[in-house]
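Chemist: sequence unknown, structure follows:
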């Protein structure tokens, strides 16, 4: 059975349209609360958010939903997604909720749910909650309605935890770091953590106003940080997204370093210290073939999953891996957290920069990427990938690349977009293949 509300990363949509309304948020609270209300203890949910204007509305609706079914609510205010996962475990909560649409514009919002272990919910758990959302809620008796409160020490707890991820002896003194927080959830905590470890921090994207999250800043809009790194003569630039679960790096020359190179660096250093478990790294089908070849040269495996950090995490747990991520910048290090954490990844990169004494352009260029091209085709309705002409174009493209590269076609889980990616040793061939498939999708859409 298909899912009506949950996509690849929780529930997401345009605010006050489609699924992202106050009414639906309250239903989520009631259904998720009912699903996790087990035993006779006082049940607790931790709710965090990013800096979107609609966060107030969604938060209030969730609080109403959870308290109406007898759950107590702890609100943290703006904090990164991994901070909510951490606090859910530390506070022995039954459930954690992050209100965010990640890298999407401010007009969108989303709801991500974490279980008591701090991990994102399984498909089965989300389906169970969807089923409950379709039913009338089991409201708590008047004397059992939940209470709601805000806590003031959530930021400090998270800052302490991420600093511990690089060890007490590590210092960043002498480093000049441009840090772009996307006017999002990490605008206070990440600059504080890096500054406390000794670096000179030049922050951008740290003045949220409710409507400027991800606007011309952050990991999906790098022009500002690239210019700032070069202008300031900084050692490195670090760009987070709206909820700070992903990281993209800019080297001292202003060049982009994606998640594949970051994974290569982290895996290499951990393998050298015999800290890498699973004899490899987990990534998605979107990661570059160059990363796979590089790891193979170190006798390490690259295990691929479908797109989505939740699927990376599932494979990491199944196979006993402690490092995984996505080319887009999600970095999951299970020794330090239960979900992608851009700040922890940033600290690990800075620690290597200090330890190796190399410029970022050298440290973070461990392999030459195979030519890779990704294009997005927006469609207005229907199912373009089921069109016979599109199927034929995909088959032709796969035959063309056979033995020389890869083709990955997928529908976005959060917006009406078909993503077409190809890679191979012949850049011109890759471009022809992608353009042919995109044209077929456009004609069918």
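Modeler: Perfect, I can see it now. Given the structure is predicted, the values throughout are model-derived calculations rather than measurements.

Chemist: only C-alpha atoms for contact and neighbour calcs from this point on.
Modeler: Noted.

Chemist: can you count the residues close to residue 135?
Modeler: Residue 135 has 10 neighbours, counted by other Cα atoms under 10 Å.

Chemist: where along the protein do the helices fall?
Modeler: Counting by DSSP state H, the chain has helices at residues 22-36, 55-68, 81-90, 123-133, 154-164, 189-196, 223-232, 259-272, 289-297, 309-319, 342-356, 360-363, 388-401, 427-444.

Chemist: most tightly surrounded among those?
Modeler: For those, average neighbour numbers computed from mean count of other Cα atoms under 10 Å are highest in helix 81-90, which has a mean of 25.

Chemist: can you give me the neighbour number for residue 179?
Modeler: Other residues near residue 179 come to 28 when the count uses other Cα under 10 Å.

Chemist: take a look at this one as well, against the first:
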């Protein structure tokens, strides 16, 4: 069964333009409500969180209308990180969870992510079934079975206690100065409060959301402001979250940025030493650097690669019985603690390692030497997909020939934005630039 509404992480797009309209959100709410109400008996509940985008109010109301029309009782959490929705779906015994967020995208975009009753994101097959229900129409509940909606005021605090509980008992962050960039997003209260409660000296960036400034020159996609704050305040470390706080980048005391690959390397090695890394395996996507794979191999560990999307990482982890995975972009998934990527929880694990070892962030955040990697994005319009053009296909074939035995090439369409992503790795940086720029030029010619 095909999926056209859903991308790599739910439904996403520009607010008030298809598919992110209030009308479609209402239909999605009705469809997912009917789907999960059919699966379970008794009281039917859905928890709904959102980030700080202005359009979140509109989608929250539309989803609530659709859900209650099929008999679901909506529990509204307000602004909370995406991982909080996964956690509270299970702890509140809900039938499903919904997060309204476009993650790292600009404020004009929004999205809808779904979690099943187990707190994990839905599979492709389930999303396809829900999409079919949207197209076919959904039978509403009888008048006396219409659901109710209520605000849940303490959802954020429940999540904060869970996050703090992932640290070893008694561990505190006293004496550590931390810059935390919340991207003017969902964790703008949660992250500073958790760090302060654990004893850190906290400097905040991106904690003044106004509905329109989420991810605006801040957060994990634009870490320059946080890096500058680290240097200006003489901080020990910086934590850069994205708009819904399910990903993180680390910044050392010198302002140098470390991505998710470096964090996964640190944690995998540490967990392996403690015999905690299940199956001696780390799960990451095809985007992760070859240097990470070599780092793991040198320690007798293996890297299991998946297609791009933290949802696919989690699916592979569950299928293989592995407990650590993530993405280069900063999604870090630790299924011993959470059902999805959790930026704040991952940041605390890094801080705990600083406390445990007494080492500086710069000593922990660069575990391996990266193989030169170049990634460029090309935005395209409403016409034919550029990857189908003959000139682009030829450029890709030529590049693959040049890289044979020297590196690797990855070309893909983004699942969250109208972008073609062109990535290559190669020790020869001149060749690397040649193949990537050559493909980009051909894509731009038809985009």
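Modeler: Yes, it's here. Because the structure is a prediction, the values reported are computed rather than measured.

Chemist: re the thing from before, could you dump the helices of the first structure to a markdown table with distance to residue 43 of the first structure?
Modeler: Formatted as a markdown table, these follow (distance: least, Cα to Cα, whole Å):
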| stretch | distance to residue 43 of the first structure |
| --- | --- |
| helix 22-36 | 8 |
| helix 55-68 | 10 |
| helix 81-90 | 12 |
| helix 123-133 | 17 |
| helix 154-164 | 19 |
| helix 189-196 | 28 |
| helix 223-232 | 43 |
| helix 259-272 | 38 |
| helix 289-297 | 44 |
| helix 309-319 | 25 |
| helix 342-356 | 30 |
| helix 360-363 | 47 |
| helix 388-401 | 50 |
| helix 427-444 | 48 |
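
Chemist: what does residue 413 of the first structure correspond to in the second structure?
Modeler: Residue mapping for residue 413 of the first structure onto the second structure gives residue 415, with TM-score structural alignment as the criterion.

Chemist: with residue 220 of the first structure as the reference, measure out to residue 211 of the first structure.
Modeler: Between residue 211 of the first structure and residue 220 of the first structure the distance, using Cα to Cα, to the nearest Å, works out to 16 Å.

Chemist: I misspoke; the intended subject was residue 190 of the first structure.
Modeler: 18 Å.

Chemist: just to revisit the earlier point, which of residue 211 and residue 220 of the first structure has more neighbours?
Modeler: Applying other Cα under 10 Å to residue 211 of the first structure and residue 220 shows that residue 220 carries more neighbours, namely 20 against 15.

Chemist: thought that one was touching residue 103?
Modeler: Yes. Between residue 220 of the first structure and residue 103 there is a contact under Cα atoms under 8 Å: 7.0 Å.

Chemist: identify the contacts common to these two.
Modeler: Taking Cα atoms under 8 Å, 6 or more residues apart in numbering as the contact rule, the neighbours common to residue 220 of the first structure and residue 103 are 214, 241.

Chemist: show me what contacts the nearest residue to residue 364 of the first structure once chain neighbours are set aside?
Modeler: If you skip the residues right next to it in sequence, residue 364 of the first structure has residue 261 as its closest partner in space, 6.0 Å away by Cα to Cα, 6 or more residues apart in numbering. Residues near residue 261 of the first structure by Cα under 8 Å, 6+ apart: 291, 364-367.

Chemist: in ChimeraX, select just the buried ones from those.
Modeler: To isolate the buried subset of those in ChimeraX, counting by 16 or more other Cα atoms under 10 Å, use the following:
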select :291,364,365,366
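
Chemist: farthest-apart pair in the contacts of residue 261 of the first structure, please.
Modeler: Using Cα to Cα, the two most remote members of those are 291 and 364, lying 12.2 Å apart.

Chemist: now the aligned partner of residue 403 of the first structure in the second structure: how far from residue 399 of the second structure?
Modeler: Residue 403 of the first structure maps onto residue 405 in the second structure, with residues paired by TM-score structural alignment. Look at residue 405 of the second structure and residue 399 of the second structure: by Cα to Cα, they are 12 Å apart.

Chemist: likewise residue 310 of the second structure?
Modeler: According to Cα to Cα, residue 310 of the second structure stands 28 Å off from residue 399 of the second structure.

Chemist: same check, this time on residue 176 of the second structure
Modeler: With the distance defined as Cα to Cα, residue 176 of the second structure ends up 47 Å from residue 399 of the second structure.

Chemist: also residue 49 of the second structure?
Modeler: As defined by Cα to Cα, residue 49 of the second structure lies at a distance of 44 Å from residue 399 of the second structure.

Chemist: next one: residue 410 of the second structure
Modeler: 10 Å.

Chemist: ok, back up a step: the match of residue 413 of the first structure reaches residue 10, doesn't it?
Modeler: No. Checked against Cα under 8 Å, the pair residue 415 of the second structure and residue 10 is beyond contact range at 9.3 Å.

Chemist: what about those two, which has more around it?
Modeler: Counted by other Cα under 10 Å, residue 415 of the second structure and residue 10 do not tie: residue 10 has more neighbours, with 24 against 17.

Chemist: what residue, apart from its backbone neighbours, is nearest the more buried one spatially?
Modeler: Computed as Cα to Cα, 6+ apart, the closest residue to residue 10 of the second structure that is not its neighbour in sequence is residue 113, at 4.5 Å.

Chemist: number of residues surrounding the one you found?
Modeler: Applying other Cα under 10 Å, we find 24 residues neighbouring residue 113 of the second structure.

Chemist: next: residue 274 of the first structure.
Modeler: Residue 274 of the first structure has 10 neighbouring residues, counting by other Cα under 10 Å.

Chemist: for the one 5 residues further on, same thing?
Modeler: Using other Cα under 10 Å, residue 279 of the first structure has 19 neighbouring residues.

Chemist: quickly note the distance from it to residue 319 of the first structure.
Modeler: Counting by Cα to Cα, the gap between residue 279 of the first structure and residue 319 of the first structure amounts to 10 Å.
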